[in-house]
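> no sequence on this one, just coordinates:
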């Protein structure tokens, strides 16, 4: 974002190439972008530089050339296709067998006048969805939708904007990114294909228990993009100096902190809670609260004997067995991990498996798809191989994919 804002604030147009559709296997997901903009060499020669990646290296050169051509010739935004076939193996670089649709556009004050405002909102930790027309009338027009319902921009027509605004808000609430197709009653040519990209704050990982394992886990969780909080009620251990990798270290009773964070709207269904203290005076009240909340993952460290005793105490505290089944304990996958770093890998491996509803079986021993499909909570219009209609507000049109 720093580089994009550098160009933007100096009124230097740059090209943005974004993956809008992926078929079969591809190294990077929908929504991944690469930007190409001006740079100056040490001897003053003008050239372009690239930031980001759309394929992990496979088709970067071709995408870079397409972006350069757009900047040089001021072409209209367009979709570029990259694919693989047996007859042209490796010709396009996608030896993984994937097919990509990449939307290439120029970003400047005319094409995206509120780009700076969107960047500032993201820096402030706000959730934003950006809807971009990629096929149909006026390709490259943008509509930004914020979590509180505020929006900026237009994709053309009041009814069309209202439809996209409502759909984008729903996608933003679920953290979804993808294409939608709009047919409306504005009298504008249709249908219109719109790419909606959701930007949400990082998911949270709450680590309870300021022990050595918490340090390794916080460092590793940061690599996965989590906002990490370490919480403990013991002032001797809960210090920022002991956990430099954490975003924050909180000195408070864990169960009170967790409840306060939830009541304050600071947690969501992506939140991960890892209980590492294996001390009943902390664990039991904390787990009673945690298991009653809609969190993505709740795990607790301890031996099998510790778990059996903890389970008994939780039942006595009023937790029913169905709720207790949500608890991952002993925490982590069965990797034979020893020491704090390996234990952190074990825990995060389980977090990823639970998030994606996968087993811990090796890929070589299964025929499951390598990359995760859309989540079960995806709206109907996002589900693969489905076609449904969604009424538009105050119109006779439809929205479908």
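Cool, got the structure. If you're wondering where the values come from, they're calculated on a predicted model, not measured in any experiment.
> C-alpha only now, for contacts and for neighbours.
Noted.
> show me where the stretch 101-250 of the chain has its helices.
115-123, 158-173, 212-223 (DSSP state H, counting those that start in this stretch).
> the ones you listed: which one's closest to residue 314?
Minimum separation from residue 314 across those (CA to CA) falls at helix 212-223, 23.4 Å.
> could you list the buried residues of the closest one?
213-222 (16 or more other CA atoms under 10 Å).
> adding distance to residue 8, write the residues you listed out as TSV.
As requested, those are exported to TSV (distance: CA to CA, whole Å):
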residue	distance to residue 8
213	43
214	40
215	38
216	38
217	37
218	34
219	33
220	33
221	32
222	29
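> return the member of those nearest to residue 62.
Distances from residue 62 to these, taken by CA to CA, are shortest for residue 222, at 32.2 Å.
> distance of the spatially closest residue to that closest one that is not a sequence neighbour from residue 173?
Excluding its sequence neighbours, the residue lying closest to residue 222 (CA to CA, 6 or more residues apart in numbering) is residue 228, at 6.9 Å. Separation of residue 228 from residue 173 (CA to CA, to the nearest Å): 22 Å.
> looking at these two, which one has more neighbours?
Neighbour comparison, residue 228 and residue 173: the larger count goes to residue 228, with 24 against 14 (by other CA atoms under 10 Å).
> got the contact list for that one?
By CA atoms under 8 Å, 6 or more residues apart in numbering, the contact set of residue 228 is 204-207, 218, 221-222, 246-248.
> how near is it to residue 7?
31 Å.
> which one is residue 194 nearest to, not counting chain neighbours?
Nearest one to residue 194, counting by CA to CA, 6+ apart, is residue 133 at 4.4 Å.
> test my guess that that neighbour contacts residue 193.
Yes: assessed by CA atoms under 8 Å, residue 133 is found in contact with residue 193 at 6.0 Å.
> who has more neighbours, the two?
Of the pair residue 133 and residue 193, residue 133 is the one with more neighbours under other CA under 10 Å, namely 25 against 20.
> second one coming, line it up with the first:
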């Protein structure tokens, strides 16, 4: 695919840059950079208002175009979606609280949902009014989603609706979400990939849904446990056929690493720039040739990831592309966290100067980065799972024998 910008694309970039410059002011400017991975708990109220600001101008859901129609969003080519992502990241705008709805659920509904489901949910996402969370991982079923045990049974009242019972874990933004898409087992006794369904569940069900924050070693609580005790999901809110949830769920994971991967990389580039500036300011890069080599390597690897992502966007379906992308950025970001600590030296182990008993576990941005990146090679599908996918689905190697 040719990623050269046309005059129309340059006009689109200028419009995006001008809009961000005019609207990223006041409380939105003060929330700049907040809400990124590892700090998704920050400024959620402001970021939710910012979501509606974006939606009102049509900046959510770029490219949800015919044959499905538009839902309050702007039409945009794939290149223009990349342009918007780049400008958004470079402006230092707040982390998106609507990311899961826009970049995970919406493409899934466009690919697998009914027109009634699209018209019910996509306009609310495009307006920034309804937030979503993802109900996939469970205790004992993290990277291995085929081990899901949360169950959904048909209501005995004859409505055909579902009652969901079980537990999900590591659920980002569950404390703020209006809806959750849940992978649940709808066929009793089924195992593995069989008997799973993809259900859209309203979170406002007191007594039936409980959200408990998970306090991490970084001191933050952006992830949650979610407990379902007979929570209701309407039959018409099942995406795909009953028992076809595995196909829908894995299709969503493939869609997850599209344009949003480029947004992520721009954030990575900003973090790397800060580490580089610190290394130059403190003289660490001059004193330590090994560190200097690692910084150059990090810069080169990030450029490689960008070109890989751009090539993947224009290359059609590739069953291995999502796994390759995850392996590349997970390890790279983890190494960046280690580099940030190495550049700072012994100072990296110190707490802030304004420590107090009321705030005994405050960390600075680089310490949080280091601790959060410990999980980069685990969440979203561990490195071991990604390599297994590549071995079996791309290289055609035999499955490992199970005893």
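Sure, I can see it. Because the structure is a prediction, the values reported are computed rather than measured.
> got a TM-score for the two of them?
Remark: TM-score between the superposed chains equals 0.23 [TM-score structural alignment, normalised by the length of the first structure]; 163 aligned residues with a CA RMSD of 7.2 Å.
> return the distance of the residue nearest to residue 222 of the first structure relative to residue 251 of the first structure.
For residue 228 of the first structure relative to residue 251 of the first structure (CA to CA), the value is 14 Å.
> now residue 14 of the first structure
Distance, residue 14 of the first structure to residue 251 of the first structure, by CA to CA: 46 Å.
> then residue 182 of the first structure?
50 Å.
> re earlier: neighbour count winner among residue 14 and residue 251 of the first structure?
Neighbour count, other CA under 10 Å: between residue 14 of the first structure and residue 251, residue 14 has more, with 24 against 18.
> excluding its backbone neighbours, what's nearest that one?
residue 37 (4.4 Å).
> tell me which element the one you found falls in.
Assigned by DSSP states H and E, residue 37 of the first structure falls within strand 33-40.
> what helices and strands are in contact with that strand?
Strand 33-40 of the first structure sits against helix 2-9, strand 14-23, strand 46-52, helix 60-73, with contacts defined as 3 or more CA pairs under 8 Å, 6 or more residues apart in numbering; DSSP states H and E.
> quick one: closest of the ones you listed to residue 163 of the first structure.
strand 14-23 (19.7 Å).
> buried sites along that closest one?
Applying 16+ other CA under 10 Å to strand 14-23 of the first structure flags 14-22 as buried.
> from residue 254 of the first structure, how far out is the closest residue to residue 198 of the first structure other than its chain neighbours?
Distances taken as CA to CA, 6+ apart place residue 129 nearest to residue 198 of the first structure, at 4.3 Å, with adjacent residues excluded. Counting by CA to CA, the gap from residue 129 of the first structure to residue 254 of the first structure is 34 Å.
> and those two? Which one has more around it.
A count of neighbours by other CA under 10 Å puts residue 129 above the other of residue 129 of the first structure and residue 254, at 28 against 25.
> contact partners for residue 221 of the first structure?
Contacts of residue 221 of the first structure by CA under 8 Å, 6+ apart are 205, 228, 348.
> redo those as JSON lines? Include distance to residue 104 of the first structure.
Shown next, in JSON lines, are the contacts of residue 221 of the first structure (distance: CA to CA, whole Å):
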{"residue": "205", "distance to residue 104 of the first structure": "35"}
{"residue": "228", "distance to residue 104 of the first structure": "35"}
{"residue": "348", "distance to residue 104 of the first structure": "35"}
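> which among these gets closest to residue 118 of the first structure?
residue 228 (24.7 Å).
> all helices of the stretch 251-400 of the second structure, in order?
Going by DSSP H, counting those that start in this stretch, the stretch 251-400 of the second structure shows helices at 259-282, 284-287, 289-313, 321-344, 365-373, 383-389.
> on the three-state scheme, residue 182 of the second structure is what?
With DSSP: H, G, I helix; E, B strand; the rest coil as the basis, residue 182 of the second structure sits in strand.
> any idea how far the nearest residue to it once chain neighbours are set aside is from residue 233 of the second structure?
Nearest residue to residue 182 of the second structure, sequence neighbours excluded (CA to CA, 6+ apart): residue 135, at 4.4 Å. Distance, residue 135 of the second structure to residue 233 of the second structure, using CA to CA: 13 Å.
> comparing the two, which residue is more hemmed in?
A count of neighbours by other CA under 10 Å puts residue 135 above the other of residue 135 of the second structure and residue 233, at 26 against 22.
> before we move on, which element is residue 201 of the second structure in?
strand 196-202.
> now the element after that strand, going C-ward?
In N-to-C order, the element after strand 196-202 of the second structure by DSSP H and E is strand 209-214.
> what packs against the helix or strand that that next one is followed by?
Next helix or strand after strand 209-214 of the second structure toward the C-terminus (DSSP H and E): strand 223-233. Applying 3+ CA pairs under 8 Å, 6+ apart, one finds that strand 223-233 of the second structure makes contact with strand 162-168, strand 196-202, strand 209-214.
> now render these as a markdown table, adding distance to residue 20 of the second structure and mean neighbour count.
As requested, those are exported to a markdown table (distance: least, CA to CA, whole Å; neighbours: other CA atoms under 10 Å):
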| stretch | distance to residue 20 of the second structure | mean neighbour count |
| --- | --- | --- |
| strand 162-168 | 36 | 22 |
| strand 196-202 | 32 | 24 |
| strand 209-214 | 33 | 18 |
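> compare the ones you listed and report which one is nearest to residue 44 of the second structure.
Comparing those by CA to CA, strand 209-214 comes nearest, at 14.7 Å.
> angle of that closest one against strand 162-168?
10 degrees (axes from the mean of the first three to the mean of the last three CA atoms, to 10 degrees).
> who's in contact with residue 329 of the second structure?
By CA under 8 Å, 6+ apart, residue 329 of the second structure lies in contact with residue 305.
> and residue 259 of the second structure, how far is that from residue 322 of the second structure?
In terms of CA to CA, residue 259 of the second structure sits 12 Å off from residue 322 of the second structure.
> the inter-axis angle of the helix or strand where residue 354 of the first structure lies versus helix 212-223?
In the assignment (DSSP H and E), residue 354 of the first structure maps to helix 339-355. Between helix 339-355 of the first structure and helix 212-223, the angle comes out at 50 degrees (the same axes, to 10 degrees).
> which other helices and strands does helix 339-355 of the first structure contact?
Applying 3+ CA pairs under 8 Å, 6+ apart, we find helix 339-355 of the first structure packed against helix 212-223, strand 297-300.
> which strands and helices sit next to the shortest one?
Packed against strand 297-300 of the first structure, as judged by 3+ CA pairs under 8 Å, 6+ apart, are the following elements: strand 272-275, strand 327-328, helix 339-355.
> go through the next helix or strand after it and flag the buried ones.
Next helix or strand after strand 297-300 of the first structure toward the C-terminus (DSSP H and E): helix 304-316. By 16+ other CA under 10 Å, the buried positions in helix 304-316 of the first structure come out as 306-307, 310-311, 313-314.
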